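In: missing the sequence, but the structure's below:
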């Protein structure tokens, strides 16, 4: 697989004149923040700058810092506008895999209202009548159980900060390794949440595009047979 040849290196899943689809490493920011740590947008812009002057790069969606997986960027304003419209229309389909503790049912739909404390960078579930709370909806299906852990396939109907992590933890199914929202979790940023599937319409060719990404061969993913297939 092609790489950006940056520090850290970022695998490139697909690239043409309009799109850049990458495999975001865990513990890399989606975009620049106050920490000054490496971020996807800056690294990918540097990669593009080797072949063009002042490259455009549009951030279509974000992944939380500790989350790895498929992440889509646009290489020109027209593609960015078309893909952003697909996000608003909810026609871009994203699938996440999450390894959780607890005892989730075979499938479910979770609806909460979430409020972000920007000073602490923490999202909390609040009552629906609070003005600052934003409605968050996701659905999940349990794919497999192994050693008191569950492998869930998760689909978002809304895109809120930390949404999957907060909603699952609130129901008693915290994600493995998520020290921010899970109780008795190890203090580490490489949590078991990964963007593994992405379907969208090409902004120029109008063709349906579909990509899948296998989870890494390490703990806790290797405990599940479906993750190794």
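Out: Structure's in. What do you need? In this text, all values refer to a predicted model and were calculated from it rather than measured experimentally.
In: CA only for contacts and neighbour counts going forward, please
Out: Will do.
In: The top helix by length along the chain: how far from the chain's middle?
Out: In the chain, taking DSSP state H as the definition, the longest helix is helix 77-89. Mean C-alpha position of helix 77-89 versus that of the full chain (C-alpha atoms, centre = their mean, to the nearest Å) differs by 18 Å.
In: what's the answer for stretch 146-163, then?
Out: With C-alpha atoms, centre = their mean, you get 10 Å for stretch 146-163.
In: Contacts for it next, please.
Out: 64, 90, 93-104, 114, 116, 123, 134-145, 164, 223-224 (C-alpha atoms under 8 Å, 6 or more residues apart in numbering).
In: what about 7 Å?
Out: 64, 94-101, 123, 136-145, 223-224 (C-alpha atoms under 7 Å, 6 or more residues apart in numbering).
In: And stretch 110-119, by the same measure?
Out: With C-alpha under 7 Å, 6+ apart, stretch 110-119 has contacts from 122-128, 132-139.
In: List only buried entries from those residues.
Out: 123, 124, 125, 126, 133, 134, 135, 136, 137, 138, 139 (16 or more other C-alpha atoms under 10 Å).
In: for the fifth one, what are its contacts?
Out: In this case it means residue 133. The contact partners of residue 133, taken as C-alpha under 7 Å, 6+ apart, are 113, 114, 115, 126.
In: Identify the residue nearest the first one in space, chain neighbours excluded?
Out: In this case it means residue 113. Nearest non-adjacent residue to residue 113, counting by C-alpha to C-alpha, 6 or more residues apart in numbering: residue 135, 4.4 Å away.
In: What of the third one?
Out: With C-alpha to C-alpha, 6+ apart as the criterion, residue 115 has its nearest non-adjacent residue at 4.7 Å, and that residue is residue 133.
In: What's the separation between that neighbour and residue 168?
Out: Residue 133 is 17 Å from residue 168, where distance means C-alpha to C-alpha, to the nearest Å.
In: quick revisit: what distance do you get for the residue nearest to residue 115 to residue 158?
Out: Applying C-alpha to C-alpha to residue 133 and residue 158 gives a distance of 13 Å.
In: before we move on, what about residue 93?
Out: Going from residue 93 to residue 158 by C-alpha to C-alpha gives 11 Å.
In: Also residue 120?
Out: Distance from residue 120 to residue 158, by C-alpha to C-alpha: 22 Å.
In: Looking at those two, which is more packed in?
Out: residue 158 (16 against 7; other C-alpha atoms under 10 Å).
In: Check the secondary structure at that one for me.
Out: Recorded secondary structure, residue 158: coil (DSSP: H, G, I helix; E, B strand; the rest coil).
In: Check it against this one:
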């Protein structure tokens, strides 16, 4: 990537789509690579003007506003090992759907949805590199790093708000395929158990079932039984961190090769059939399109490793 310089005074007109966004958040998105402290300093000192007036960081933009930016040097992340250009190129082939307001990606396992926690690179950074002309690209929801499958990204702020409202109203239908230990009962259709998130000193997040936790529910349907495992469809009704993984463990059927909530003996038996990654895949995603208001459904095919694992289990 090359450095991008705002070394002259810039005037930016705000499009109606950004109506309601705080100016500090707008500038943090616009000025990638600029320290937050510098952004807040130029706001506090009045060097950023909106319609020729000083504004506070919490000012909410309105369509038609004109922003004056002072000269700023923007250092973008340097291209190098941390920006995995081969993965950026590969991600293009994982796009399941794209139009003017949305992108749906079949996220590969092992790729974080965004940089952070020691990672400088994730799906959203890769998409911004692939779509440099896109003024707005934000995650609608998240997937764990080792979970693969359908991931929704908004290309307009209005689409993001529309889809977040659908998530709050539980009209987004997310269905996962999980390979779990043992024989999941055909008549066990849901797990309801409150979940509490704990942050360890290392920064690692661990979730556990706790009476003090937040109400959580996952619906289940058995897809296939094997000798020592079951393939289930899991539909999260609530959207808690690591919800499906912890609910499977709580039910006595941990997910294959789950390094946080799994079973070592089961993991070893799965390694024997060639599985080395978490078998949790966001298989289908359904929602109302923010513009057309049509019901949209996307299906992400299982990757080669998951497909081969099922094939081996069927042969045993």
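Out: Now that the structure is in, tell me what you want to look at. Since the structure is predicted, the reported quantities are computational estimates derived from the model, not experimental observations.
In: Give me the neighbour count for the residue nearest to residue 121 of the second structure when sequence neighbours are not counted.
Out: Spatial nearest neighbour of residue 121 of the second structure, excluding adjacent residues (C-alpha to C-alpha, 6+ apart): residue 115 at 4.4 Å. Counted by other C-alpha under 10 Å, the residues lying close to residue 115 of the second structure total 15.
In: hmm, back to that, and the contacts of stretch 146-163 of the first structure, which are buried?
Out: Among the contacts of stretch 146-163 of the first structure, those buried by neighbour count (16+ other C-alpha under 10 Å) are 64, 94-101, 123, 136-142, 144-145, 223-224.
In: I'd guessed residue 181 of the second structure sits against residue 253; true?
Out: Yes - using C-alpha atoms under 7 Å, residue 181 of the second structure is in contact with residue 253, at 4.8 Å.
In: Now the residue nearest the centre of the second structure. Nearest residue, chain neighbours left out?
Out: Nearest to the mean C-alpha position of the second structure, counting by C-alpha atoms, centre = their mean, stands residue 142 at 2.4 Å. Nearest in space to residue 142 of the second structure, with sequence neighbours left out and distances taken as C-alpha to C-alpha, 6+ apart, is residue 113 at 6.5 Å.
In: Just say helix, strand or coil for that neighbour.
Out: Three-state call for residue 113 of the second structure (three-state DSSP): coil.
In: contacting residues for it?
Out: 122, 123, 124, 142, 143, 145.
In: Residue range in the second structure corresponding to the strand ranked longest in the first structure, please.
Out: If you go by DSSP state E, the first structure has its longest strand at strand 134-146. Counting by TM-score structural alignment, strand 134-146 of the first structure pairs with residues 214-226 of the second structure.
In: so what corresponds to residue 165 of the second structure in the first structure?
Out: Per TM-score structural alignment, residue 165 of the second structure is aligned with residue 85.
In: ok, how many other residues are close to its match?
Out: Neighbours of residue 85 of the first structure under the rule other C-alpha under 10 Å: 14.
In: again with residue 25 of the second structure
Out: As a burial measure, residue 25 of the second structure scores 15 neighbours (other C-alpha under 10 Å).
In: now residue 184 of the second structure
Out: 23.
In: got the residue ranges for the helices in the first structure?
Out: Going by DSSP H, the first structure shows helices at 40-49, 77-89, 163-170, 225-228.
In: most tightly surrounded among those?
Out: Most buried of the helices of the first structure by mean neighbour count (mean count of other C-alpha atoms under 10 Å) is helix 163-170; its value is a mean of 22.
In: matching residues in the second structure for it?
Out: Across the second structure, the stretch matching helix 163-170 of the first structure (TM-score structural alignment) is residues 243-250.
In: Report the mean distance between that stretch and its aligned residues in the first structure.
Out: Its matched residues in the first structure lie on average 0.7 Å from stretch 243-250 of the second structure after superposition (mean C-alpha distance after the TM-score superposition for the first structure).
In: So which residue of the first structure lies furthest out from the middle?
Out: Distance from the C-alpha centroid of the first structure, by C-alpha atoms, centre = their mean, peaks at residue 53 (29.3 Å).
In: Let me know the distance separating that residue from residue 174 of the first structure.
Out: For residue 53 of the first structure relative to residue 174 of the first structure (C-alpha to C-alpha), the value is 44 Å.
In: how close does the closest residue in space to residue 13 of the second structure that isn't next to it in sequence sit to residue 49 of the second structure?
Out: In this structure, residue 13 of the second structure finds its nearest non-sequential neighbour in residue 66, 4.6 Å apart by C-alpha to C-alpha, 6+ apart. For residue 66 of the second structure, the distance to residue 49 of the second structure (C-alpha to C-alpha) stands at 8 Å.
In: cool, and residue 216 of the second structure?
Out: For residue 216 of the second structure, the distance to residue 49 of the second structure - C-alpha to C-alpha - is 45 Å.
In: Correct me if wrong: residue 55 of the first structure contacts residue 48.
Out: Yes - between residue 55 of the first structure and residue 48 there is a contact under C-alpha under 7 Å: 6.2 Å.
In: And the strands in the first structure, which stretches?
Out: Assigned by DSSP E, the strands in the first structure fall at 2-3, 11-15, 19-24, 58-59, 68-74, 93-100, 107-117, 122-126, 134-146, 149-156, 193-201, 208-212.
In: so who does the closest residue to residue 106 of the first structure other than its chain neighbours touch?
Out: Using C-alpha to C-alpha, 6+ apart and skipping residues adjacent in sequence, the residue nearest residue 106 of the first structure is residue 142, 5.0 Å away. Residues in contact with residue 142 of the first structure (C-alpha under 7 Å, 6+ apart) are 106, 107, 150, 151, 152, 153.
In: From those residues, pick the one nearest residue 210 of the first structure.
Out: residue 153 (16.7 Å; C-alpha to C-alpha).
In: which residues touch the residue farthest from the centre of the first structure?
Out: Residue 53 of the first structure neighbours (C-alpha under 7 Å, 6+ apart): none.
In: One more: residue 258 of the second structure?
Out: Contact partners of residue 258 of the second structure, counting by C-alpha under 7 Å, 6+ apart, are residue 278.
In: Next, find the distance separating it from residue 265 of the second structure.
Out: Counting by C-alpha to C-alpha, the gap from residue 258 of the second structure to residue 265 of the second structure is 12 Å.
In: ok, now residue 238 of the second structure?
Out: 30 Å.
In: same thing with residue 311 of the second structure?
Out: 21 Å.
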